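> Provided below are the primary sequence and the corresponding predicted coordinates.
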Amino acid sequence: MPEFKPITRKPGEIIRSEDWNKIQEDIRADLVRVEKSIVDLRGQLESMVESVTLVNIDSPVGRSYPLNEIVPGETIGYGTKVMGLISRQWLCDPQGSTVEICRYGVTDFIDVFAFWAGAEKGNAKLVDINLEYVDGSTATIPALFIHDCTKLAPKGKDNPYVEYLLSPNERAWYKYEVRNPNPDKEVRHISFIKTKPDSSPRIGNVLNAKSRIKPLPR
């Protein structure tokens, strides 16, 4: 609350210039404090982040496999049904004609999103990410480096993972964070595209999206 303390006078009494000046200075000091509080509060609001984690995500393209199932063309699975929040892995449909691994529906504003991935014959730039926005426009995040999933790979400097999970037989999942190039546009779909034919990248059925909390328009 403001610390202003009024100086009162009876009707007809003359106020001294010293008292009048003190009243003005107290009011000014209170206004400065209020303005600073508003600036601080606005800064706190603008730095607040909303985080949403989507699990068991379905996709209209690609093919999903349980973690403990051996993917066609590979010789070993993960040896467990669940790793963290990941319960299934999405890969390109071997009978399909598309190189789209999976497409996740989001319909939200996103500043940064995180996904889990890995690849047999990995440690290379294997995946593009296509973002489709509600307004019909698109954006591409090209040539993402995906680490090898058959064993834990060094983080490196090219698209370093922020976290990893190891299965009982030491196969790996890696968590990557990607920044949306158009955070002011509402995202409708996030698509993962395989770019190297002889690789086998897979995407976990979990997605984390972070966005700054935006004030409502006046």
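Cool, got the structure. Please read all numbers here as calculations on a predicted model, not as lab measurements.

> Going by C-alpha atoms from here, please, whenever you check contacts or count neighbours.
OK.

> residues in contact with the most centrally placed residue in the chain?
Residue closest to the mean C-alpha point of the chain, counted by C-alpha atoms, centre = their mean, is residue 113 at 2.6 Å. Residues in contact with residue 113 (C-alpha atoms under 8 Å, 6 or more residues apart in numbering) are 177-180, 207-210.

> try 6 Å this time
177-178, 208-210 (C-alpha atoms under 6 Å, 6 or more residues apart in numbering).

> Would you mind checking these for buried ones?
Among these, those classed as buried by 16 or more other C-alpha atoms under 10 Å are 177, 208-210.

> Filter these down to the ones in helices?
Assignment to helices by DSSP state H places none of the buried ones among the contacts of residue 113 there.

> ok, so of those, who is nearest residue 66?
The closest of the buried ones among the contacts of residue 113 to residue 66 turns out to be residue 208 (C-alpha to C-alpha; 20.3 Å).

> Among the contacts of residue 113, which lie within strands?
When DSSP state E is applied, the contacts of residue 113 are split such that 177-178, 208-210 fall in strands.

> Number of residues surrounding residue 68?
15 (other C-alpha atoms under 10 Å).

> dropping in the other structure now:
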Amino acid sequence: MPKFKPITKKPGELIKAEDWNRIQEDILKDLEEIEKSVVELRKYVESLTESSTILNPASPVGTSYELNVPVPGETASYMATVVGPITRQWAMEKGKVGEVCRFGLAAYLEVLEYWAGAEDGDKKALDIVFEYLDGTSSVLSGLYVNECSRLRPKNPENPYLEYLLSPNERVWYRYRLNNPHPEKEVFNISFRKSEPNCILKIGNVIHYRSKMTPL
């Protein structure tokens, strides 16, 4: 609430200098408080984000498999048709490198979260490419992916946020990645296998956070 309290005078009455000075000081303090509140409110609004989840996004490239079907060359499946929100897996077998899958977004985003794992993993096996609507792109290469046949400790280079276990205790790991250019609209997210000596798998769920735009 404003601290300023008006001093009322009758018509023709003079105001003392000290009263006038105090009024000006009170008004100045109130204006400073208002300015401070506006700055804090602006910071709060700018920090607001909204989270989105895309289930089973389509990909024009790559091959997807059911979770209870082993990927070619894999020693076992997840022995379940659903693990958490994941219902299918995009995968590339051992001996190959290239694009595993590509998901369309058409969104501004600050942070991307994805599910991944690799048999013969615990390697820097993944590159992620942000393709922007303006035709440019950013590549984050050499991302570490944990072994999926058993739960592994977090690696400091790309620590997972959480994990999911299937009935036979095979693992999906949830990773987080910052968009290098959040001011640009993302058109596609491409997941690329860069390490031939593993079976890389990407879950069919992605999450992202974006700043809320004030009306």
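All right, it came through fine. Fair warning: this is a prediction, and the values are worked out from it, not measured in the lab.

> Got a TM-score for the two of them?
TM-score of the superposed chains, computed with TM-score structural alignment, normalised by the length of the second structure, equals 0.93; 214 aligned residues with a C-alpha RMSD of 1.9 Å.

> which residue packs closest to the residue nearest to the centre of the first structure, ignoring adjacent ones?
Spatial nearest neighbour of residue 113 of the first structure, chain neighbours left out: residue 209 (4.3 Å); criterion: C-alpha to C-alpha, 6 or more residues apart in numbering.

> can I assume that neighbour is in contact with residue 52?
Yes - with contact defined as C-alpha atoms under 6 Å, residue 209 of the first structure counts as touching residue 52 (5.3 Å).

> which residues do these two both contact?
Residues touching both residue 209 of the first structure and residue 52 by C-alpha under 6 Å, 6+ apart: none at all.

> Tell me the spacing between residue 205 of the second structure and residue 187 of the second structure.
17 Å (C-alpha to C-alpha, to the nearest Å).

> cool, and residue 53 of the second structure?
The value you get for residue 53 of the second structure to residue 187 of the second structure, if C-alpha to C-alpha is used, is 16 Å.

> Next: residue 162 of the second structure.
27 Å.

> Count residues in the vicinity of residue 144 of the first structure, would you?
18.

> next one: residue 175 of the first structure
So residue 175 of the first structure, with other C-alpha under 10 Å, has 19 neighbours.

> nearest residue to it other than its sequence neighbours?
Residue 175 of the first structure sits nearest to residue 116 (C-alpha to C-alpha, 6+ apart), 4.4 Å away.

> Can you name the helix or strand that the one you found falls in?
In this structure, residue 116 of the first structure sits in strand 112-120 according to DSSP states H and E.

> mean deviation of that strand from the second structure?
Superposing on the second structure and averaging over aligned pairs (mean C-alpha distance after the TM-score superposition for the first structure), strand 112-120 of the first structure comes out at 0.6 Å.

> What is the subsequent helix or strand relative to that strand?
Heading C-terminal from strand 112-120 of the first structure (DSSP H and E), you reach strand 124-133.

> Give me the helices and strands touching that following strand, please.
strand 138-146, strand 186-194 (3 or more C-alpha pairs under 6 Å, 6 or more residues apart in numbering; DSSP states H and E).

> shouldn't residue 93 of the second structure be in contact with residue 199?
Yes - distance between residue 93 of the second structure and residue 199: 4.6 Å, which falls inside the contact criterion (C-alpha under 6 Å).
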